[in-house]
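Asker: A structural model of the following input is requested.
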Amino acid sequence: MAHNKGNNHRGNGKPAPSNKTAYNRTTQGKKNAGKGNAGKSVAGKGKDRGTAKSGLIFVISLILIGALVITLAIVFLKDSGSTSLKDLPNYTEIKGNYAAEGLKYEKQPHLGDPSAKVKVIEFADFKCPACKKWEEIYMSQLQKDYIDTGKMELFFTNYAFIDRDSIMAASAGEAIAAQSNEKFWEFKSKLYANQGEETKIWATPDFLLNFVKKNLEGIDYDRFEKDLKEHTYMLPVKEDFKTAGYYGVNGTPQFMVNGELLPSSSYEELAAAIEAELAKVGGK
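Answerer: Next up is the predicted model:
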């Protein structure tokens, strides 16, 4: 963002020469002094030229140093970016067959009574700050109001779109869910609590391995490490992403209630949609 520095008055602050000074330079009594001053002025011009030349060299030196600094910074950032993106695939690198059409409830981590008539899908990215905020503010309320009461079943679907480490974090979640559905929801909550900055690459393999080792018990860590490093669950992440896009998801978090995608992520709208579906089936 540009910032206004205010008016600069330095260029307009020179006082005009007084009439007295102008008069003294032209009086007969000061001719010799004027000539002397003229001689000094010629010498001063020589000094000015030398000063100007030195100043020009100084400016050129600064420009060259600045160019060198910028070049080194670009090289450093390029190298650090390459390092941070190591082992982080993009979607074009994930090969395999998948079907974008069809809501694949059976493939997703789920929470709640499987016999509940209302099925809610949450589309989210683990790097998304809004997803973290929703988790912290509304998740416990949703669980209390609708999940624990058996009124709805919640499903999680990856919409990993922010950066390449979004895909890595999503694949880690898939690897946890493959071992334990219950542990996935613990992983989800704790990873949001340890979320890094959206604009930085933080969900790297090293971070995720260390995070799971420190924060999740009751899983086969060696299996998780193998699955993460071998990209075992990258294709399901891509399938999630393509399926979400097929049904119109364009941001996170976003919710779908019994197949209908909601236009916003507000809790009030989600609750109203759930209540409307419950009314259709007689309460539960």
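
Asker: all contacts plus neighbour counts: C-alpha atoms, from now on.
Answerer: OK.

Asker: correct me if wrong: residue 168 contacts residue 204.
Answerer: Yes - between residue 168 and residue 204 there is a contact at 6.9 Å, judged by C-alpha atoms under 8 Å.

Asker: neighbour count: those two, which is higher?
Answerer: More neighbours surround residue 168 than the other of residue 168 and residue 204, with 27 against 20 (other C-alpha atoms under 10 Å).

Asker: where's that one, which helix or strand?
Answerer: Using DSSP states H and E, residue 168 sits within helix 164-179.

Asker: let's compare: structure for the following, please.
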Amino acid sequence: MPTPTRPSPSAKSSTKKSSAKKPVLFGLVVVLAAGLLGFVSYRATAPDGPGPGTPAAVTSTGPDSDVHRELAGLARRDADDKLALGRTAAPVVLIEYADFQCGYCGKFARDTEPELIKRYVDDGTLRIEWRNFPIFGEASEAAARASWAAGRQDRFWAFHRAAYAEDAKEKGFGRDRLRALAQQAGVKDLDRFTRDTDSAAAVEAVRVDREQAYGIGATSTPSFLINGRPVAGAQPMAVFTQAIEAAAAEEANVGNAGEPAK
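Answerer: Reported below is the predicted structural model:
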């Protein structure tokens, strides 16, 4: 089971610096989100699973809706994002915070994500944005940087599939193994891949993703935001289906009526 981690001092200081560029409300958003995502994350990964009446996804209305809208703003919707799938203008964005050494992340990648892509990404409803959230030490850091490097050659998702294949993590993520995964993923220039993996740019990209995860209160992997609403853990397909379709319906209602339904 994923072990919760605490934000590093650098993560806290970076979040503090970046908050100066956000609306004043952002500070409240971070505090509330930490409670929402932290609680949901704990309940979803507790030994006995979610308690009676505890939803896997938070779908509240009222004041929390403002929090969700602010969190939805974390979606980058960048056409040049190599670690994303789907239209930049898709009505629903799923942000995934994950670690390549996380068994539950692998379960989601193998069992659920391909079906989400088939059902919702391919028809333009959903965009998936990956965030590297390495919390299990040096090997996780190395795999995160390697995935970013594979993305520089448009092979992130192929690398993602290779790294999350059944029993892949048991083989480790040493230097030679990462290079073999890159080759398996179809990365053409392996020397460039190695340079990119070791680069300061890779370190920075991973740092930014991880600090965003800490900033919203994520404490375990995988953690998700679906249009700003948190979902924690490798939940059943039905949980994601419900959350995505509810978010799509809400967006359609906003587009038709100019404001969400009460």
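
Asker: hmm, back to that, check which helices and strands the helix holding residue 168 of the first structure sits against.
Answerer: Under the contact criterion of 3 or more C-alpha pairs under 8 Å, 6 or more residues apart in numbering; DSSP states H and E, helix 164-179 of the first structure touches helix 181-193, helix 205-215, helix 221-229, helix 234-246.

Asker: buried deepest among the ones you listed, which one?
Answerer: Counting by mean count of other C-alpha atoms under 10 Å, helix 234-246 has the highest mean neighbour count of these, with a mean of 21.

Asker: and the next element down the chain from that one?
Answerer: strand 254-257.

Asker: which residues touch that following strand?
Answerer: Applying C-alpha atoms under 8 Å, 6 or more residues apart in numbering, the contact partners of strand 254-257 of the first structure are 118-124, 261-265, 270, 273-274.

Asker: figure out how far it is from the centre of its chain.
Answerer: Taking C-alpha atoms, centre = their mean, to the nearest Å, the mean C-alpha location of strand 254-257 of the first structure is offset from the chain mean by 23 Å.

Asker: again with stretch 122-137 of the second structure
Answerer: A distance of 4 Å separates the C-alpha centroid of stretch 122-137 of the second structure from that of its chain, computed with C-alpha atoms, centre = their mean.

Asker: ok, stretch 219-235 of the first structure next?
Answerer: With C-alpha atoms, centre = their mean, you get 25 Å for stretch 219-235 of the first structure.

Asker: picking up where we left off before, now, which of the contacts of strand 254-257 of the first structure sits nearest residue 228 of the first structure?
Answerer: Distance to residue 228 of the first structure across the contacts of strand 254-257 of the first structure (C-alpha to C-alpha) is lowest for residue 124, with 19.6 Å.

Asker: map that closest one onto the second structure.
Answerer: Alignment note: residue 124 of the first structure maps to residue 98 in the second structure; criterion TM-score structural alignment.

Asker: swap in residue 210 of the first structure?
Answerer: Matched by TM-score structural alignment, residue 210 of the first structure corresponds to residue 180 in the second structure.

Asker: repeat for residue 170 of the first structure
Answerer: So residue 170 of the first structure corresponds to residue 144, using TM-score structural alignment.

Asker: contacting residues for the nearest residue to that match once chain neighbours are set aside?
Answerer: Among residues not flanking residue 144 of the second structure along the chain, residue 132 sits closest, at 5.8 Å (C-alpha to C-alpha, 6 or more residues apart in numbering). Listed by C-alpha under 8 Å, 6+ apart, the contact set of residue 132 of the second structure reads 97-99, 144, 206, 209-210.

Asker: any idea which element the closest residue in space to residue 130 of the second structure that isn't next to it in sequence lies in?
Answerer: In space, and not counting its chain neighbours, residue 130 of the second structure is closest to residue 96: 5.0 Å by C-alpha to C-alpha, 6+ apart. For residue 96 of the second structure, the element it lies in under DSSP H and E is strand 92-98.

Asker: what does that strand contact?
Answerer: 72, 75, 105, 125-134, 213, 221-227, 244, 247-248, 251.
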